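1. sequence? don't have it. structure:
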């Protein structure tokens, strides 16, 4: 059973990564984490290095395009918990789930979690 509505999924698909990225930066920097750490987390999840990330921001790609171009880390399924009121492991729409993975990683970074825990290294 899907816990997100088609409207919710569509809204996420159409949002641009560039519109959300500054909020990620603000969120982690407010908690004394760095943009470099944020990029490390994003690269772990998506495979995007700094140059590719900047290109995607400049191109104002949607989350749909962003995740279509990503190589999702094989341990991403280990990202569990509740984000924005949704239990990540129960989300059935792949794109919405991947977007929530990213939200959860940013959250953990902002909350001061150790990098090896965030990057699911065991």
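-> On my side now, so go ahead. Values in this document were obtained by computation on a predicted structure and should not be read as measured data.
2. drop to CA atoms for contacts and neighbour counts, all remaining ones
-> Will do.
3. Just the element for the residue nearest the centre of the chain, please.
-> Computing the C-alpha centroid of the chain and ranking residues by CA atoms, centre = their mean puts residue 102 first, at 1.5 Å. Per DSSP states H and E: residue 102 is located in helix 94-110.
4. another structure for you, compare them:
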């Protein structure tokens, strides 16, 4: 997916897929929310709002209060591409979020996912 395609992708559409993926693996919506809030700096109320309204990834990340500084520690591959090698900032943020959700679904401990 090109950076332009990712920027137009609706967070509102992808969020339920993140939750479904986690729940299929025995994790919870609350854990998905905790991961997203950790990455973006949104509180739970702000995240719930963004999950209800039509907002694309560009706006979702542009409006984020702060991207967690430890998100730079997220490494590995998503869709065959190394997260740390992605040059487009928005695409990298989206793929970091994808990687965090993958780690959650694979049963990794929250402390490790949140890079504590």
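-> Looks like it arrived, so ask away. Worth saying up front: this structure is predicted, and the values here are computed from it rather than measured.
5. how about the next helix or strand after the helix holding residue 102 of the first structure, which residues of the second structure does it hit?
-> Using DSSP H and E, the helix or strand that follows helix 94-110 of the first structure in sequence is helix 115-118. Using TM-score structural alignment, the residues of the second structure aligned to helix 115-118 of the first structure are 110-113.
6. That stretch vs the first structure, average offset?
-> Superposing on the first structure and averaging over aligned pairs (mean CA distance after the TM-score superposition for the first structure), stretch 110-113 of the second structure comes out at 0.4 Å.
7. how far out from the middle of the chain is that stretch?
-> Mean-position distance between stretch 110-113 of the second structure and its chain equals 14 Å (CA atoms, centre = their mean, to the nearest Å).
8. Where do the strands of the second structure begin and end?
-> 77-78, 81-82 (DSSP state E).
9. which residues in the first structure does the first one match up with?
-> Mapping strand 77-78 of the second structure onto the first structure (TM-score structural alignment) gives residues 82-83.
10. Contacts for that stretch next, please.
-> 88, 100, 103, 104 (CA atoms under 8 Å, 6 or more residues apart in numbering).
11. Among the residues you listed, which one sits closest to residue 50 of the first structure?
-> Residue 50 of the first structure lies nearest to residue 103 out of these, by CA to CA, at 18.4 Å.
12. Looking at the second structure, name the residue matched to the closest one.
-> Using TM-score structural alignment, residue 103 of the first structure sits opposite residue 98 in the second structure.
13. From residue 24 of the second structure, how far off is the residue nearest to its match when sequence neighbours are not counted?
-> Of all residues not flanking residue 98 of the second structure in the chain, residue 78 sits nearest, at 7.1 Å (CA to CA, 6 or more residues apart in numbering). Computed as CA to CA, to the nearest Å, the residue 78 of the second structure to residue 24 of the second structure distance reads 19 Å.
14. cool, and residue 93 of the second structure?
-> In terms of CA to CA, residue 93 of the second structure sits 24 Å off from residue 24 of the second structure.
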